[in-house]
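**Q** Return a 3D structure for these sequence lines:
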Amino acid sequence: MTFTPGELRAALACLATTALESLQIIAADRLAGQHYPHLDPAQSVLVLGVDGETSTGLVRQALLAVYPPDHPVTRISGPDRATCPLADLAAAGEDAASLLWIPAVSAPAAFTALLDVVAHLRAPDGCPWDRELTWARLRSSLLEESYELLTALDAEDPVKVAEELGDLLLQIAMQTQIASEEGLFRTPDVIARIVSKLIRRHPHVFGDEQVSDTAEVLANWEAIKRAERERNGEKRSPLSGVPAGLPALAQADAYLDRMSRVQAIDAPEMPSVALAALDATSPPTPEAVGDALFGLVAWARAHGIDTESALREANARYAAQVDQLQDDS
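**A** A predicted model of the protein is given here:
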């Protein structure tokens, strides 16, 4: 659908009473083809060439990934205009081509807004405490925020999860801002690397690779990772890439998960899972306890149980029992 300069001028004139600090213009067919729209919600948007139920539905679905359902949308068809909540947006008519105007959101909601705030905090006129932050000083905060997110996930509290995800995003933004200031890399470099990695490791989505099930997806993923390590001259162990700093239970689970997807070599013999294997007649050795715990992780995996989560839940139950005993005393 093509709009003449005159039609665009008429549409903008229709919106002349609204202060437009900036305006993004995008064609409806391009917007409908994006799984997550490349739009900044802090700026107004003009969508061109919306016609028919299919086009309107796809545009509405794409916009709902960025804007709340009750965000106002104005449809402009010639001299006519009508405003409704985004969730209620419907086709104007089978043959009626129209434009959509979406005003900017009132609160900063784009990732760039967070980056701007963080850069300001680190600027000479920013916060003295934030300017003193380093990668080393942020290590403990990164761990703390990660575990707070896990706690919120365990509680299945969406409001708290959203809050903790924001705190984790702050950690990422601050880490990359520090790197940018030191000339190491920039936020676009970080995003470009992960986007490239995801596309490269999903040839069945972004390429011509054919897969029949999840097992093939995981096998391909490991094969691609091995090829990447070989090209980079990295160690070729199947366990390469499992962080050394993981909590022990999570690390054991990660090791076992890796080996379950490796077919080139045989996995080592598993330690006995039975805690009874520890000789009760003599003091246990750290090696025996470690083997028993590792075997327990393997046994739990075989039954679809994540030991790290299971132990956290057990810890929470124990803490609740202690609190109850305290209340009853």
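**Q** going forward, measure contacts between C-alpha atoms and count neighbours the same way
**A** OK.
**Q** ranges for the strands of the stretch 51-200 of the chain?
**A** Counting by DSSP state E, counting those that start in this stretch, the stretch 51-200 of the chain has strands at residues 72-77, 80-85, 97-102.
**Q** most tightly surrounded among those?
**A** Per-stretch averages of neighbours, counted by mean count of other CA atoms under 10 Å, single out strand 97-102 among those, with a mean of 23.
**Q** orientation of it relative to strand 72-77 in degrees?
**A** Between the axis of strand 97-102 and that of strand 72-77 there is an angle of 160 degrees, by axes from the mean of the first three to the mean of the last three CA atoms, to 10 degrees.
**Q** what's next to strand 97-102, contact-wise?
**A** Residues from elsewhere that reach strand 97-102 (CA atoms under 8 Å, 6 or more residues apart in numbering): 1, 11, 44-52, 72-78, 92.
**Q** out of the strands of the stretch 51-200 of the chain, nearest to residue 29?
**A** Closest to residue 29 of the strands of the stretch 51-200 of the chain, according to CA to CA: strand 97-102, at 12.2 Å.
**Q** who wins for proximity to residue 182 among the strands of the stretch 51-200 of the chain?
**A** Distance to residue 182, taken as CA to CA, is lowest for strand 97-102 among the strands of the stretch 51-200 of the chain, at 38.6 Å.
**Q** starting at the chain centroid, how far to that closest one?
**A** Distance of strand 97-102 from the chain centroid (CA atoms, centre = their mean, to the nearest Å) equals 30 Å.
**Q** Check which residues of stretch 307-322 are buried.
**A** Within stretch 307-322, the residues scored as buried using 16 or more other CA atoms under 10 Å are 307, 308.
**Q** can you list contacts of it?
**A** Surrounding stretch 307-322, the residues in contact under the criterion CA under 8 Å, 6+ apart are 249, 250, 253, 297, 300, 301.
**Q** List the contacts of the spatially most central residue of the chain.
**A** With the centre of the chain defined as its mean C-alpha position, the nearest residue by CA atoms, centre = their mean is residue 165, 8.8 Å away. Contacts for residue 165 were tallied using CA under 8 Å, 6+ apart; they are residue 149.
**Q** Proceed likewise with the subsequent sequence, for comparison:
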Amino acid sequence: MSNNNAQLTVVGLGTGDEDQLTLGVWKKLQLASQSQSVLYLRTKDHPMVHMLDTNQIPYETFDENYMAHQSFEQVYESIAEALIQTAKQQAGEVIYAVPGHPMVAEYTVQLLKQRCPEEGISLTILGGESFLDQAFLRFGFDPIDGFQLLDATSLSRYTLNPHLHTVIGQVYDTYTASDLKISLMDMYPDDYRVVVGHSLGVTGQEQMFEVPLHELDHVKGYGNLSLVWVPKSEKDEDDYRTFGRLHEIVQILRSPEGCPWDREQTHASLRKNLIEEAYEVLETIDEDDPDHMCEELGDLLLQVMLHAQMEEEIGTFTVYDVIATLNEKLIRRHPHVFGENKAEDADEALVNWNAMKAEEKRKKGIDVAAQSALDGVPRELPGLMKALKLQKKAAAVGFDWTELEDVLKKVDEELAELRQAIADPSEDGAAEQLDELGDVLFSIVNVARFLKLDPEDAIAQTNRKFVARFSYIEDQLRLRGLSFEQTELLEMEKYWQEAKKVAKLKQG
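**A** Next comes the predicted model:
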């Protein structure tokens, strides 16, 4: 039979010291032995349970729910459901006791707050001493200095702020402590001092350990009443891994009190820097040098920060707007990841991407049908890269060769025309030669496309090969005390051929 006056009261058992249990909560607990009220405990694993036993207060626990489900979310949902059904059937009040304070790190209480109004159940929540009270007391810091409370089971490096005191709960066991250590080491130095507290405020059970971060999972005794305190940092270098600090540094550099060179820069003056830094990153990729790549990616990021800072100074946008725009675009253009669409391979993913780009243009009022098939290729791309993109766009609408052999014949044809232009002694000969040379290069890019090779990669590889062989010639001349002026071309060619053989030996 359903109870139209269903009542559910949640009380907090505090941190475990009976002297800290509130009088109101104690009176409510005593009702379980004096009336039709029933008492449920989320878990029997709490120091206050002995007081209930001593005073012969009857109770039931939900400890079996932890064994019946695979995740904490399922456990807590099953507890909330059981309480709601009991409250609807029970003639008297249902009392639900949780460790600490009901509104601090108690997911079941949040579920009850959401569902009780929907089920017509009157929900009352009585506070208790939170583990935070003992944390502030035992760890000895004032939360007004800056404080955050985090859950070890769902901690993200993006929530960490070294300028705040951080208390981390739900450190149930050594495995959780190990995962927590790894997350914290993304932000803090390995030897950063942290404090572990077990059963804070519980007489005879309290333990505290100060250890370097890398030993966090070496501490024994983790359980339901364990906390980790990461003190706020007073060192600037502990903030170096945060994006906010980078933004602040660039602001300072551009400020009146900052660097004269940085203050004078404009979008136009930094134009070449952006390109140069991008190419330096590419060089580290070719070198397969992660350390150098890390440094050069930072230099490239600095260019982005400087351009964004210039716009922030005149109020158009900030770097955080840049990030927000990028995040939104990435989610929107990947419906096969963040939406309902599917993509089995890279080609299908690219189809989704291009479809979303077209849709974005339509929403901006751009007539996609009226656009050139070649639109969207950046004007300032390097020549070979731009030629490849133009050819791919033309091929996408059917303007393309059908066979590689036809493309190779086109290369021969363009070479013949270049030879003819070279033989032309007229005043327009140079212009004609430039035109025909461009045609040869464009046809070579077509060959690369048919072979599914990147012409920029090909020329970069040849450049590296040329530098290595030429350096070999220089080394040989240096060993013999000779200069280029003292060496015949025939001898240089001999060293060139030697360099080719040496390279093959190293490869093989």
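**Q** if you look at the contacts of stretch 307-322 of structure 1, which of them are in helices?
**A** 249, 250, 253, 297, 300, 301 (DSSP state H).
**Q** neighbours around the third one, how many?
**A** Translated: residue 253 of structure 1. Residues near residue 253 of structure 1, counting by other CA atoms under 10 Å, number 19.
**Q** Translate it into the numbering of structure 2.
**A** The equivalent of residue 253 of structure 1 in structure 2 is residue 388 (alignment by TM-score structural alignment).
**Q** Which residues are in contact with its match?
**A** For residue 388 of structure 2, the residues meeting the contact criterion (CA under 8 Å, 6+ apart) are 445, 446, 449, 455.
**Q** Could you check which residue of structure 1 pairs with the first one?
**A** What it means is residue 445 of structure 2. Following TM-score structural alignment, the counterpart assigned to residue 445 of structure 2 within structure 1 is residue 297.
**Q** Relative to residue 153 of structure 1, how far out is its match?
**A** Between residue 297 of structure 1 and residue 153 of structure 1 the distance, using CA to CA, to the nearest Å, works out to 21 Å.
**Q** swap in residue 246 of structure 1?
**A** Taking CA to CA, one finds residue 246 of structure 1 at 19 Å from residue 153 of structure 1.
**Q** Then residue 228 of structure 1?
**A** When CA to CA is the yardstick, residue 228 of structure 1 and residue 153 of structure 1 sit 33 Å from each other.
**Q** same deal with residue 260 of structure 1?
**A** Shown here: residue 260 of structure 1 relative to residue 153 of structure 1, a distance of 27 Å by CA to CA.
**Q** what do you get for residue 227 of structure 1?
**A** Counting by CA to CA, the gap between residue 227 of structure 1 and residue 153 of structure 1 amounts to 34 Å.
**Q** re earlier: so for residue 228 and residue 153 of structure 1, which sits in the more crowded spot?
**A** Regarding residue 228 of structure 1 and residue 153, a neighbour count based on other CA under 10 Å identifies residue 153 as having more, with 15 against 12.
**Q** what's the counterpart of that one in structure 2?
**A** Mapped onto structure 2 by TM-score structural alignment, residue 153 of structure 1 lines up with residue 285.
**Q** Now do the same contact list for that match.
**A** Residue 285 of structure 2 makes contact with residue 293, according to CA under 8 Å, 6+ apart.
**Q** Would you check the span in structure 1 matched by stretch 297-307 of structure 2?
**A** Counting by TM-score structural alignment, stretch 297-307 of structure 2 falls onto residues 165-175 of structure 1.
**Q** how close does the matching stretch sit to structure 2?
**A** Once the two structures are superposed, the average separation between stretch 165-175 of structure 1 and the matching residues of structure 2 is 0.9 Å (mean CA distance after the TM-score superposition for structure 1).
**Q** ok, and for that stretch, which residues are buried?
**A** When burial is assessed from 16+ other CA under 10 Å, stretch 165-175 of structure 1 yields the following buried residues: 165, 167, 168, 169, 170, 171, 173, 174, 175.
**Q** Just the closest of those residues to residue 83 of structure 1, please.
**A** The closest of the buried residues of stretch 165-175 of structure 1 to residue 83 of structure 1 turns out to be residue 165 (CA to CA; 33.0 Å).
**Q** now the closest one: how far from residue 109 of structure 1?
**A** When CA to CA is applied, the distance between residue 165 of structure 1 and residue 109 of structure 1 equals 14 Å.
**Q** Residue 268 of structure 1 now?
**A** In this structure, residue 268 of structure 1 and residue 109 of structure 1 are 49 Å apart, going by CA to CA.
**Q** Please say which of those two ends up with more neighbours.
**A** residue 109 (15 against 7).
**Q** Find the nearest non-adjacent residue to the counterpart of that one in structure 2, please.
**A** Counting by TM-score structural alignment, residue 109 of structure 1 corresponds to residue 241 in structure 2. Distance criterion CA to CA, 6 or more residues apart in numbering; nearest residue to residue 241 of structure 2, sequence neighbours excluded, is residue 187 at 6.3 Å.
**Q** Trace residue 503 of structure 2 over to structure 1, please.
**A** For residue 503 of structure 2, the aligned position in structure 1 is a gap, per TM-score structural alignment.
**Q** helices or strands up against the stretch of helix or strand residue 503 of structure 2 belongs to?
**A** The secondary structure element spanning residue 503 of structure 2 is helix 489-507 (assigned by DSSP states H and E). In terms of contacts (3 or more CA pairs under 8 Å, 6 or more residues apart in numbering; DSSP states H and E), helix 489-507 of structure 2 is packed against helix 455-479.
**Q** which residues touch the closest residue to residue 59 of structure 1 other than its chain neighbours?
**A** The shortest distance from residue 59 of structure 1 to any residue other than its chain neighbours is 5.0 Å, reached at residue 32 (CA to CA, 6+ apart). Neighbour list for residue 32 of structure 1: 55, 58, 59, 61, 62 [criterion: CA under 8 Å, 6+ apart].
**Q** now with 10 Å?
**A** Contact analysis of residue 32 of structure 1 by CA atoms under 10 Å, 6 or more residues apart in numbering lists 50, 54, 55, 56, 57, 58, 59, 60, 61, 62, 63.
**Q** and the aligned residue in structure 2 for residue 323 of structure 1, how far is that from residue 500 of structure 2?
**A** In structure 2, the residue equivalent to residue 323 of structure 1 is residue 471, according to TM-score structural alignment. The spacing between residue 471 of structure 2 and residue 500 of structure 2, counted by CA to CA, is 12 Å.
**Q** Which element, helix or strand, includes residue 149 of structure 2?
**A** With DSSP H and E as criterion, residue 149 of structure 2 is part of strand 147-151.
**Q** All set, thanks.
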